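S.K.: sequence and computational prediction follow.
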Amino acid sequence: MLLTVIYLLASVSFILGLKMLSNPASARKGNLIAAAGMGLAILGTIFLYEESDGTKLGNYGWIFGGLIIGTVIGTLAAKKVKMTAMPEMVSLFNGMGGACAALISITEFNHLAETLHQPHDVQLGEIFPASAAYSAWVGKSIVILAGLIIGSVSFSGSVIAWGKLNGKIHDFAFKGQHLINGLLFLVLLGLAGWIAGVYENANTTVFYVLLILSLLYGVFFVLPIGGADMPVVISLLNSFTGVAAACGGFLYNNKAMLTGGILVGAAGTLLTILMCKAMNRSLLNVLIGSFGGHAGGVAAARAQGNYKEISLSDTAILLTYAHKVMIVPGYGLAVAQAQHACHELEKLLTEKGVEVKYAIHPVAGRMPGHMNVLLAEADVDYDQLLEMEAANEQFSNTDVVLVLGANDVVNPAAKTDPASPIYGMPILEVELAKNCIVNKRSMKPGYAGIENELFFQPKTSMLFGDAKKVLEAISTEIKNL
């Protein structure tokens, strides 16, 4: 009874924590509440869980040893990770969740196979396979196999996503790969159906073949997807991990685990849909379109004409005497670790009476909410962050837009060029402002592999250099005015 109450409290904490994550101001507290609920559920399971025969878990040395090792590794990794590497860490941690779900399925299948091979009622098991015994086998094995396939795909896919985000693995696609992926998926379903349907002989060899093919499918699933689509892929893999975890909760009749898995799966799915909507693309197009890749499908850069540069002193003057400035952060800001320098510039301008806002594109960076997390680390006021729709309404009344490392999310080709791979994707309409200053290291195209038309427009000026150094130099110039 006490364990049931603990699971109920844990489930409520998960729901409350998820709700609080919807607001940046309460997100940190929401994380702590959900973590406390998970800790309570873990301790309750360890000390209060009993089998039907009254047997408790035991093996406390192994259990707490694993908890301590995992806690130390997770804490050190989270504390040492740079903000530029946050997407990789999220992807890797998500993959570990998928691996855990797959390991649960492996363990439970072996237990189920051992039980099956023990003497049982021949009349129930063999003469009348449609009996309760057969139904129980099919039902439990389906859950086990679902957890195995989904967890394995999430694990291997997340590892590939981690490698692509940190640049160790490049996009790779070969002719007919999507067809092979489809055939491999059908093979997975066929093997799972065969295992679930064979009551008389639980074939562990076929089970492990299914495991290997599931891992391979996860690799093939993520490998051809372009880098610009990684935020969507990470969100989708996160939902996979949630569903796999829910399968584990179903197997163990663990309400907290089941609730947590369902919440993660549902939230990841909804976020994936929202991300696709923000890019004006279907999920199918993301998965098979290979958009934003570095491989052979990259669109050729087109000659757009000349661009003009602006000096640091002219930038400082333009910003200081503006009434309203909009800052557009992108991945380049994260690469340069320039969020604190950006906040310092913002405070300087605010002290001089300039209204400063940040325009946030939903898929800026390398994971959902990357820019929000980056700016939160620098203590930027949440009220200054504008979502894309709100920002687009204000650009026409903005004196200066300062684009920091963003590329494809401000490219007007998304609205004007039907041949562009980003055509139809909603963008931040920075070209509507009176002046647009773009800070980049070079004229190199973004992840979509195409030239940015914004760079060559009359109201746009390029300010080359590392974002952190440039912002610090601008702040110095402003102080000297």
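M.R.: Received the coordinates, thanks. Numbers count the residues shown, from 1 in each chain.
S.K.: please make it C-alpha for all contacts and neighbour counts, starting now.
M.R.: Will do.
S.K.: what's the closest non-adjacent residue to I169?
M.R.: G163 (4.9 Å; CA to CA, 6 or more residues apart in numbering).
S.K.: ok, R281 next?
M.R.: That would be M425: by CA to CA, 6+ apart, it lies 7.3 Å from R281.
S.K.: go on, L375?
M.R.: Q339 (6.0 Å).
S.K.: so what's that neighbour up against?
M.R.: Contact analysis of Q339 by CA atoms under 8 Å, 6 or more residues apart in numbering lists L333, L374, L375, E377, A378, K468.
S.K.: isn't there a helix covering the third one?
M.R.: Read it as L375. Yes. Judged by DSSP: H, G, I helix; E, B strand; the rest coil, L375 forms part of a helix.
S.K.: wait, F207 sits on A196?
M.R.: No. Using CA atoms under 8 Å, F207 is not in contact with A196, being 10.1 Å away.
S.K.: just checking, I450 touches H294?
M.R.: No. Assessed by CA under 8 Å, I450 is found out of contact with H294, at 11.1 Å.
S.K.: next, count neighbours for the residue nearest to G446 when sequence neighbours are not counted.
M.R.: What sits nearest to G446 in space, not counting adjacent residues and going by CA to CA, 6+ apart, is N407, at 5.6 Å. Neighbour count of N407, defined by other CA atoms under 10 Å: 27.
S.K.: try it against this one:
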Amino acid sequence: MDFWSFTVEASYFIAAVLFIMGLKRMGSPKTARGGIVWAGVGMVLATVVTLWHPAMEAGVGRYFLILLAIGIGGIGAWISGKRVQMTAMPQMVALYNGMGGGAAAAIALVEMYSGAAWTHGTTVLILAVAGAIIGAVSFSGSLVAWAKLEGVQKKTIRLPQQHLLNGGVALATVGLGVMIVMAETSAPLLVTLLLVTTLALGLLITNPIGGADMPVVISLYNALTGLAVAFEGFVLGNAAMIIAGTVVGSAGTLLTFLMANAMNRSITNVLFAGFGVDDGAEAEGPEGEMKSVEAFDASASFAYSDSLIIVPGYGLAVAQAQHKLWEFVQMLQKEHGVDVKFAIHPVAGRMPGHMNVLLAEAGVPYDMIYDLEDINAEFPTADAALVIGANDVVNPAARTDESSPIYGMPILDVDKAREVYVIKRGKGTGFSGVQNALFFGDNTRMIFGDAKQVCSDLAGGLKQL
């Protein structure tokens, strides 16, 4: 091994260590920012070394195009990252994830169109085909997920004989892949047909899935993107791509299973059951009326409580109410001595960690934030619970109603608190279309209105006491 090759491989090893250490540090809110920086440094190192690699043998013009693409992509990502609202973060994750899958598929397609994939042997060709299929499915599927979360696609589309159609397109895709592998040289027509069927497959698989399952789907496509990148790393002989893709793929797979388990559902059920397909439709639910209360009365109840558990949901993010909420909580703690804790469900919000990031943005200390397993036992002894914009994760029907689509899903036991207050814009069913029995409970009072305004009114009510 010459000096240049040794330097490149050593740099890739260092980049891999930075990726893994960065991912490790992302496991805690206290070190997550540093973890992102570590992983970012690793990515910069891997990119620079790849451009420096002697095997590139690129001319000035090719380097110019590469740097131009990096500049356009980097500037676009920087601007969009700065402007994106917390409520739109899941959409951005879906979009960026789709771009990663599309890039992996594009690498494979270039190798196959040029005929270079056939010069590396059958194994590399198989990996190129597999990477193209997985990357293209992740690309088109992630775009559908983005469209649903962004509200561009408001209705879930289910075609007649949907599963049969999906199976037929999948078989055609595999058949084309086998034909490409068996071909003796470049087969542009087969490669083009493969691209068409894989993109169609991603659309067909994702379209029937309800909006409530989109976070799990995004996580699954993230894992597939990592796998596609790893495969293309083998095709290009790039160790950094292999390691980074493997890390992303394994982490995404683990996260997907954790999210599915938190919903008490299997991955196949998420992909094929169509839960939440009637997005926004009025759903059947418990009989009775929701009992409303004014913010001032609720604030008085909180002020005379010894303990309060707050459950944030997507409604908190939509209203950007986290700062007003924290202002209210600080008043409860300092002026009334109330013990306040925050309870986070694994699938609260639109992506894992959504609520944690939202509360951290407002300055809520990490030691006040508890996971489901750590906080559930405290609800029966809590004087009050406050739910802000959460629905399925606090629905007691998951424990009692076997006919409910969410039956068996682990939930936060909010209904067991002495008093329950729910901040909600209106009487709708929420993102999944499942009505919440909690809202009709004898110990539940609804505070209707925008979460930010209600939190401001709660703080105002405390000042009048």
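M.R.: Now that the structure is in, tell me what you want to look at. What you see is a predicted model; the values in this text were computed from it and never measured.
S.K.: just to revisit the earlier point, how about the residue nearest to L375 of structure 1, what's its match in structure 2?
M.R.: In structure 2, the residue matched to Q339 of structure 1 (TM-score structural alignment) is Q322.
S.K.: any idea how far D457 of structure 2 is from its match?
M.R.: With distances taken as CA to CA, to the nearest Å, Q322 of structure 2 is found 14 Å from D457 of structure 2.
S.K.: what do you get for S219 of structure 2?
M.R.: From S219 of structure 2 to D457 of structure 2 the distance is 37 Å (CA to CA).
S.K.: which residue of those two possesses the greater neighbour count?
M.R.: In this view S219 of structure 2 and D457 are compared by other CA under 10 Å, and S219 has more residues nearby, 26 against 19.
S.K.: first-to-last residue distance for stretch 157-166 of structure 2?
M.R.: Terminal residues of stretch 157-166 of structure 2 are spaced 13 Å apart (CA to CA).
S.K.: start and end residues in structure 1 for that stretch, please.
M.R.: Counting by TM-score structural alignment, stretch 157-166 of structure 2 falls onto residues 172-181 of structure 1.
S.K.: what does the matching stretch rub up against?
M.R.: Around stretch 172-181 of structure 1, the neighbours that count as contacts under CA under 8 Å, 6+ apart are Y217, F220, F221, L223, P224, I288, A295.
S.K.: try stretch 411-425 of structure 1
M.R.: Under the criterion CA under 8 Å, 6+ apart, residues 278-281, 291, 299, 408, 426-427, 429, 431, 448, 452-454 lie in contact with stretch 411-425 of structure 1.
S.K.: if we use 6 Å, what do you get?
M.R.: When contacts are defined by CA atoms under 6 Å, 6 or more residues apart in numbering, stretch 411-425 of structure 1 is touched by residues M279, N280, N452, L454.
S.K.: now, of the contacts of stretch 172-181 of structure 1, which are buried?
M.R.: Buried members of these, scored by 16 or more other CA atoms under 10 Å, are Y217, F220, F221, L223, P224, A295.
S.K.: what sits closest to the first one if chain neighbours are left out?
M.R.: Among residues not flanking Y217 of structure 1 along the chain, V153 sits closest, at 6.4 Å (CA to CA, 6+ apart).
S.K.: show me which positions of the longest helix along structure 1 end up buried.
M.R.: For structure 1, the helix with the greatest residue count under DSSP state H is helix 132-165. By 16+ other CA under 10 Å, the buried positions in helix 132-165 of structure 1 come out as 133-134, 137-138, 140-165.
S.K.: what helices or strands is it leaning on?
M.R.: helix 86-117, helix 204-222, helix 230-252 (3 or more CA pairs under 6 Å, 6 or more residues apart in numbering; DSSP states H and E).
S.K.: CSV for these, including distance to G30 of structure 1?
M.R.: Converted to CSV, these look like this (distance: least, CA to CA, whole Å):
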stretch, distance to G30 of structure 1
helix 86-117, 17
helix 204-222, 31
helix 230-252, 18
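S.K.: most tightly surrounded among these?
M.R.: Most buried of these, by mean neighbour count (mean count of other CA atoms under 10 Å): helix 230-252, with a mean of 26.
S.K.: over in structure 2, find the residue span the next helix or strand after that one aligns onto.
M.R.: The helix or strand immediately downstream of helix 230-252 of structure 1 is helix 255-279, counting by DSSP states H and E. Aligned by TM-score structural alignment, helix 255-279 of structure 1 corresponds to residues 239-263 of structure 2.
S.K.: buried stuff in the matching stretch?
M.R.: Those would be 239-253, 255-260, 262-263, for stretch 239-263 of structure 2 by 16+ other CA under 10 Å.
S.K.: ok, residues contacting it?
M.R.: So stretch 239-263 of structure 2 is contacted by 12, 216, 219-220, 222-223, 226-227, 229-230, 233, 266, 409 (CA under 6 Å, 6+ apart).
S.K.: could you find the closest non-adjacent residue to the most centrally placed residue in structure 1?
M.R.: Centrality entry for structure 1: nearest residue to the mean C-alpha point is I234, 3.2 Å, by CA atoms, centre = their mean. Closest residue to I234 of structure 1 apart from its sequence neighbours, by CA to CA, 6+ apart: S91 at 6.3 Å.
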